[in-house]
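Trainee: I need the structure of the sequence given here:
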Amino acid sequence: MGSASAVLGPLCDGQHSSHDVLHYTAPSHLELGPLQLETCWWVPLLFAVAGVILGVSHPVLDSWQQGRGGQQPRGGADPSWTLVLAAIALFVLQYAASGGLEAPLLGQTLMGGLPTLDIVLAAAAVAIWWAFDATPQGLAMACLTAVAGPAVEVALINGLHLYAYTHPAVLGVPTWIAWVYFAGGPAVGNLGRRVSSSLVQRRRRHRAGEA
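Mentor: Predicted structure coming up:
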């Protein structure tokens, strides 16, 4: 989980810097074919920690809910790789869209003054949760991620001055970033379920072989 997140996270985050959404104080620039990514040495580590937390918490909460007769995720405790990769792909698309749409939608509002970009990304994030999770525990983790993620960013920006958003709204971060974190919950959570299931099955085969 840590390795996958350490690779995927900076690739997604690089979409923000490439669209002038944010820039690092001491950046590292990577060229991956047509992709020009701006990142920093600590970014993969931070994403790795987040990946481990989300990857472990979802199977644990699923097991707890199952013991209480609660709802199980759409893909079950053992989701297919097709479902896992589809959830990740849509999360990556939402992440990229948040960067690409910020400039054209900046300042635009809908529904009584709510920012248009927030509405678009919120709808996409909730749709991802509904399509690939749809459980109370998954919703709780998505909401927790949507709160904890921006809170960590506030500390990194205002406390450590490691990077800055071009168009911040509250305490140095844009409001729409919470919906990007929200969508990451079901995407990374299903990868965690897939990995957990594989480990459980391997352990069972090993025990059967010993017997």
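
Trainee: going forward, measure contacts and count neighbours with C-alpha atoms only.
Mentor: Noted.

Trainee: check contacts around the residue sitting nearest the centre point of the chain.
Mentor: Geometric centre of the chain, nearest residue: G184, 2.3 Å, by C-alpha atoms, centre = their mean. Contacts for G184 (C-alpha atoms under 8 Å, 6 or more residues apart in numbering) come out as F91, A142, T145.

Trainee: List the buried residues of the helix or strand where L61 lies.
Mentor: Assessed by DSSP states H and E, L61 sits inside helix 43-67. Going by neighbour count (16 or more other C-alpha atoms under 10 Å), the buried part of helix 43-67 is 44-45, 47-59, 61-62, 65.

Trainee: Please generate a structure for the following sequence too, so the two can be compared:
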Amino acid sequence: MVLVRAGVGRRRARNGMLLCALVCLVVQLPTFTAPGDRHGGSKVVRRAAQKDAEGFQGFGLHGAALTASSAVLGPALDGTAHGNFGVLAYHFPPPVPVMLGSYKLFSTAIWVPPLFAFAGLLISSLYWLIDNALAVKAEQRSPSLLQTLAAVMCFAANYWASGFMSSNDLGTGKTVQRLISCVLALWAISAWRVFDGTTTGLVVSVMTAVGGTLIEVFLINAPWWDLYAYSKADFWGVDSWIPWVYFCGAPAVGNLSRLIRNRLA
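Mentor: From the prediction side, this is the model:
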């Protein structure tokens, strides 16, 4: 009997020790961490924040540069290519002549430079943001200075060609407008393919063509003002070929945007 009681006592003591060990293990378990994981979460957050910051390095200066350049280049192209060729005429407020000494370069309205400035800022920002979103490779968004200048000159030539073809006696009616549209369309698509070729460029070019045209339709047809008018409008107050001029402009702005972005990085 004594031996039995002693055996039972030893088993109870052993069971008690196991129970205490199990309780200690359960209490301590939440504090256990694998080696190297103790601060892993915060490191991941810091790396993500650093990557996001690097993705927008120089974004403000980039936007300012594109805004300023667009405010100058846009009205100059519009005035010399469309104003001087009689494609459109500004009504109110009265256009202001831009002079070089005693020589008149072109005329423009006071609200035109801010509008082009906003367009340049918007297009360049879209290039930056979509490049980031699509993770466009660095070599695909690193145009040289020569390529950028060529893209801008190609756009300027497209702008001038639209004014020249529209103002010359090629005929009247939709047939001529369609012919001009075909020429400018081939020109614009080729410009994207040669000077850009990225999905970003294609998306922004389409957005610019559609958005720019719709903005002009609104500006011309809004009943509370009389800002300007096209002389041979055939599509809701604008020329039906104007989207292709906008399309061609996007790769030019995009190359300039990427060039400045890379220089600021």
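
Trainee: Can you list the neighbours in contact with the helix or strand that the helix holding L61 of structure 1 is followed by?
Mentor: Next along the chain after helix 43-67 of structure 1, taking DSSP H and E as the criterion, comes helix 81-105. Applying C-alpha under 8 Å, 6+ apart, the external contacts of helix 81-105 of structure 1 come out as 12-13, 15-16, 19-21, 75, 116-117, 121, 124-125, 128, 132, 176-177, 180, 183-184, 186-188, 190-191, 194.

Trainee: same thing with stretch 130-140 of structure 1?
Mentor: 58, 61-62, 65, 71-75, 83, 87, 129, 185-187, 189-190.

Trainee: Could you pick out the buried ones from those?
Mentor: 58, 61-62, 65, 72-75, 83, 87, 129, 185-187, 189-190.

Trainee: Among those, which one sits closest to V7 of structure 1?
Mentor: Using C-alpha to C-alpha, A187 comes nearest to V7 of structure 1 of these, at 14.7 Å.

Trainee: Okay, and the aligned residue in structure 2 for that closest one sits in which element?
Mentor: Aligned counterpart of A187 of structure 1 in structure 2: A252 (TM-score structural alignment). A252 of structure 2 is part of helix 242-264 when elements are defined by DSSP H and E.

Trainee: List the buried residues for that helix?
Mentor: Neighbour-count burial for helix 242-264 of structure 2 flags 242-261 (criterion: 16+ other C-alpha under 10 Å).

Trainee: superposed on structure 1, where does it end up, distance-wise?
Mentor: With mean C-alpha distance after the TM-score superposition for structure 1, helix 242-264 of structure 2 departs from structure 1 by a mean of 0.7 Å once superposed.

Trainee: Look at the nearest residue to N84 of structure 2 once chain neighbours are set aside and say how many residues are nearby.
Mentor: Nearest residue to N84 of structure 2 in three dimensions, chain neighbours excluded: F106, at 6.4 Å (C-alpha to C-alpha, 6 or more residues apart in numbering). Applying other C-alpha atoms under 10 Å, we find 21 residues neighbouring F106 of structure 2.
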